[in-house]
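What follows is a predicted structure for the sequence shown.
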Amino acid sequence: MALGPNYKVKPRRRREGKTNYYKRYVYVLSRAIRLVVRLTNEYVIVSVMKFDPKGDITIASAHSIELVKKYGWKGDTNNTPAAYLTGFLAGLRAKKAGIESAVADIGLFTPTKGARVFYAIKGALDAGLKVPMGDIELDENRTKGVHISEYAKKLEAENPEKFNKLFSRYLSRGLNPKDLPSHFEEVLNKIKNSGE
């Protein structure tokens, strides 16, 4: 550990790994409206924020638990299809609030190919919000949960016991994971028709 008169303790939120102050500084200087995507162990949270000297102001927000409570989503609340749907819902709400464009803010998340944060951003894009995302290509099948469905089919044929254990939450909610793509389309249509 460094000692002496030149040693500086980093800010608490930086030490805890919660805030990258350089990125934050750039966002504040740009005064851009941000599409903030945060992933937790259980949920996806997508918010549209604008800077204010007293603290950020949330213009529109969506939480993946809303998919369960309002739209009858029976899948997991933190998987790829849930990230897309949450981003789509946040994008619709931002458009309704008069926001046309935003910059993506993924926080301390390391951008990797096929990451869920990009599917949440894609959802907002498909809702009509303009978000610069570069040339990142996302798999349409992963958006709908086809990869989960195919894995469930394979697992059920090879190891039914593991299938029941691994997909117990889906089955307890009354959804066979093999039907996830059609369930995704059903929930997406409910969100589109809700007038959010």
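Sure thing, it's come through. Model, not experiment: these values are computed from the prediction.

all contacts plus neighbour counts: C-alpha atoms, from now on.
OK.

how about the helices of the protein, start to end?
For the chain, the helices defined by DSSP state H cover 12-15, 21-30, 65-71, 80-96, 116-126, 140-144, 146-158, 160-166, 168-172, 180-193.

Same list, those helices, but as TSV with mean neighbour count and distance to Gly107 please.
TSV is the format used below for those (neighbours: other Cα atoms under 10 Å; distance: least, Cα to Cα, whole Å):
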stretch	mean neighbour count	distance to Gly107
helix 12-15	11	12
helix 21-30	12	8
helix 65-71	16	21
helix 80-96	28	16
helix 116-126	26	10
helix 140-144	17	22
helix 146-158	16	27
helix 160-166	13	30
helix 168-172	14	29
helix 180-193	17	27
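
A further structure is provided below for comparison with the first:
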Amino acid sequence: MAKGPNYKVKFRRRREGKTNYYKRYVYVLSGKIRLVVRITNKYVIAQVVKIAPKGDVVIVAAHSIELVKKFGWKGDTNNTPAAYLTGYLVGLRALKSSINEAIADIGLHVPAKGARVFYVIKGAIDAGLKIPLGEVGIIEERIRGIHIANYAEKLKSEKPELFSRLFSKYLERGLDPKDLPSHFDEVLNKIKASGG
């Protein structure tokens, strides 16, 4: 560790890799409402947040576990289609709360092209929320999970034992992975019908 009279110890959350204080400072100065996207090992979490003097205030939120509990989603809760659906859900809820625009806050996620955080944002945009989003490498067929269905079909014919191991959770929930795109459409229609 560095030593000397001019060395400054970074804030604890920066040392732990949880907060980028420069980005946070810019968000606070802008005063704009943010769409905060966080992806864990199991879930996708999206929140619409406004800055207040005592701390952030969450206006609306969506969690990918809701897809399973409320809308009958049988796929993974942190893959690309689940990320899009979670974004769509939070977008509808934001519009219900009279929020029409926001800026994206992806935290410490690396903004790599085609990253799942951008699919959450795309879902919110498609729901009607205005969020500035540049060219981030979104592939339309990935939204519906066509890439997962194609891979599952290929694996089922070439290596059935690997297929049953990799897609065991899908099969346990009663979903054949090749039917994921149609299942996605079904869940998306349920979300639209519910209005968030």
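Received, thanks. If you're wondering where the values come from, they're calculated on a predicted model, not measured in any experiment.

Any idea what the TM-score is?
Remark: TM-score between the superposed chains equals 0.98 [TM-score structural alignment, normalised by the length of the first structure]; 196 aligned residues with a Cα RMSD of 0.7 Å.

Which of the helices of the first structure sits closest to Asp56 of the first structure?
Among those, helix 21-30 comes nearest to Asp56 of the first structure, with 9.8 Å by Cα to Cα.

what's the mean deviation for that closest one versus the second structure?
In this overlay with the second structure, the average offset of helix 21-30 of the first structure from its partner residues is 0.2 Å by mean Cα distance after the TM-score superposition for the first structure.

hmm, who's touching that helix?
14, 51 (Cα atoms under 8 Å, 6 or more residues apart in numbering).

Please pull up the equivalent of Leu180 of the first structure in the second structure.
Residue pairing (TM-score structural alignment): Leu180 of the first structure is matched to Leu180 of the second structure.

got the contact list for that match?
75, 144-146, 148-149.

Tabulate these (CSV), appending distance to Leu85 of the second structure.
Shown next, in CSV, are the contacts of Leu180 of the second structure (distance: Cα to Cα, whole Å):
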residue, distance to Leu85 of the second structure
Gly75, 11
Arg144, 10
Gly145, 11
Ile146, 15
Ile148, 16
Ala149, 17
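
Taking those residues, tell me the two that lie furthest apart.
Gly75 and Ile146 (12.6 Å).

To Met49 of the first structure, which of the helices of the first structure lies closest?
That would be helix 80-96 among these, by Cα to Cα, at 9.7 Å.

with the second structure superposed, average distance for the closest one?
Mean for helix 80-96 of the first structure is 0.2 Å (mean Cα distance after the TM-score superposition for the first structure).

in the second structure, what residues pair with that helix?
Matched against the second structure by TM-score structural alignment, helix 80-96 of the first structure falls on residues 80-96.

can you list contacts of that stretch?
44-48, 59-64, 67, 75-77, 100, 116-117, 119-129, 142-145, 184, 188, 191, 195-196.

again, only using 6 Å
By Cα atoms under 6 Å, 6 or more residues apart in numbering, the surrounding residues in contact with stretch 80-96 of the second structure are 61-62, 64, 116, 119-121, 123-124, 127, 129, 143-145, 196.

that older thread, nearest to Arg34 of the second structure among the contacts of Leu180 of the second structure?
Arg144 (25.7 Å).
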